[in-house]
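Participant: need a structure here:
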Amino acid sequence: MIIRITEKQDLAVLYSIYTSPTVVASSKYLPTVSFEMFYGTIDLHSEYQVHLTHCDDKDVPNGHLGIFLNSMPRTKHTATFVIAVDESARKQGIGHRLVQVLTDQSDNWLNILRLEVDVPADAEDIVKLLEDSGFVVEGQKQTALFRNGEYVDMLMLARVINRD
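Facilitator: Take a look at the predicted model:
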């Protein structure tokens, strides 16, 4: 298994991962997002986005990490991110490896002090994965996400590095 830079030919497989029911349920994406719209959110040439793909032994993508850097001068030290793992590849440590790469890139290469993400409050596995990697719940947004006909609370998680 390898984690490498995302390439254009990966996008069709990543689209199928991001539109799978479990990923849609834990994200802000609509289940009916078009490939063109999905493709438009991933800019492989942007200096403000870093995209890495986890592949199996046959170089088939089964996970993705997108880091979104902030271009505003006063918040350049912050970033958000997305992580998705193919349903058939869950419980194999891929999410953990992608979070490790996220923190390594942020701490050692991107000069990011604060990583932040919103997660559905009922996504216990995701919250645990992030908490195990140093993220803390900073708050809860009530009825922040409309999912499958219901309003869902979102947890605001962040990982802050103190560089005194």
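Participant: going forward, measure contacts between C-alpha atoms and count neighbours the same way
Facilitator: Noted.
Participant: Excluding residues flanking it in the chain, which one is nearest Thr78?
Facilitator: Leaving aside its sequence neighbours, Thr78 sits nearest to Arg114 (Cα to Cα, 6 or more residues apart in numbering; 4.6 Å).
Participant: Run through the strands of the chain in chain order.
Facilitator: Ranges of strands within the chain are 2-5, 49-55, 61-69, 78-85, 114-120, 136-147, 150-160, based on DSSP state E.
Participant: Which helix in this structure has the most residues?
Facilitator: helix 94-108 (DSSP state H).
Participant: So for that helix, what gets flagged as buried?
Facilitator: Across helix 94-108, burial judged by 16 or more other Cα atoms under 10 Å covers Ile94, Gly95, His96, Leu98, Val99, Leu102, Thr103, Ser106.
Participant: Hmm, the residue nearest to Thr78 is touching Ala158, no?
Facilitator: Yes - with contact defined as Cα atoms under 8 Å, Arg114 reaches Ala158; the gap is 6.7 Å.
Participant: I have a second one here; can you model it like the first so I can compare?
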Amino acid sequence: MEIVIRRTEVKDIDGLCELYSQPQAQAQTLQLPIPSRALWEKRLSAIPDNVYSYVALIDGKIVGNIGFEHVTRPRTQHVAHFGMGVHDDYHGRGVGSKLLETVLDLADNWLNVRRIEIDAFVDNHAALRLYKKFGFVIEGEAIDSAFRNGEFINTYYLARINRN
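Facilitator: The predicted model follows:
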């Protein structure tokens, strides 16, 4: 099973709508149920220069997505953050690792990013394991930071510092 990573394109709208329609992809991201094709078309047709978006494909099917934003404010140009989703049927197959490796290479070797930030819900154990595997540490917890399935949920703030 080969995981192919490439830049996100407008033609990926249907695949992204399917990915973010999955129960876990919705529950563990800030996406809303039943994603709109028009919303994704708008997002993909106007990606800012400081945002890098990639999809992961297996046998031509979109199974993961990561959006990586390099901060452009003068005093925080060394910072970036990202959001990621993996299709429910492809958890545990290395999709998240491959996507994260892609943006870490970009950050460390091409953009000179020192600090990368990510938020994760406290019950997203798979994502937390993945982030820790790549050197992210929990820096804090936000109480009742998001609303999901009729309840408030806490969020961990994580970061990875590249000291090289």
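Participant: Just the TM-score for the two chains, thanks.
Facilitator: TM-score for the superposed pair, counting by TM-score structural alignment, normalised by the length of the first structure: 0.91. Supporting figures: 162 aligned residues with a Cα RMSD of 1.6 Å.
Participant: related to what we said a few turns ago, the longest helix of the first structure vs the second structure - mean distance after superposition?
Facilitator: Here the mean offset of helix 94-108 of the first structure against the second structure after fitting is 1.0 Å, by mean Cα distance after the TM-score superposition for the first structure.
Participant: What lies in contact with that helix?
Facilitator: Identification of contacts with helix 94-108 of the first structure by Cα atoms under 8 Å, 6 or more residues apart in numbering yields 54, 63-65, 67, 83-85, 112-113, 115, 129-130, 133, 161.
Participant: Just want to know which of Arg114 and Ala158 of the first structure has more residues nearby.
Facilitator: The neighbour count for Arg114 of the first structure versus Ala158, taken as other Cα atoms under 10 Å, is higher for Ala158 (22 against 19).
Participant: got a list of what the more buried one touches?
Facilitator: Counting by Cα under 8 Å, 6+ apart, Ala158 of the first structure touches Arg114, Leu115, Glu116, Val117, Phe135, Val136, Val137, Glu138.
Participant: just checking, the second one touches Glu138?
Facilitator: Pointing back at Leu115 of the first structure there. No - assessed by Cα under 8 Å, Leu115 of the first structure is found out of contact with Glu138, at 12.0 Å.
Participant: Settle it for me: which of the two has more neighbours?
Facilitator: Taking neighbours as other Cα under 10 Å, Leu115 of the first structure and Glu138 compare with Leu115 leading, 23 against 11.
Participant: give the contact list for that one.
Facilitator: Residues near Leu115 of the first structure by Cα under 8 Å, 6+ apart: Thr78, Ala79, Thr80, Phe81, Ser106, Ala158, Arg159, Val160.
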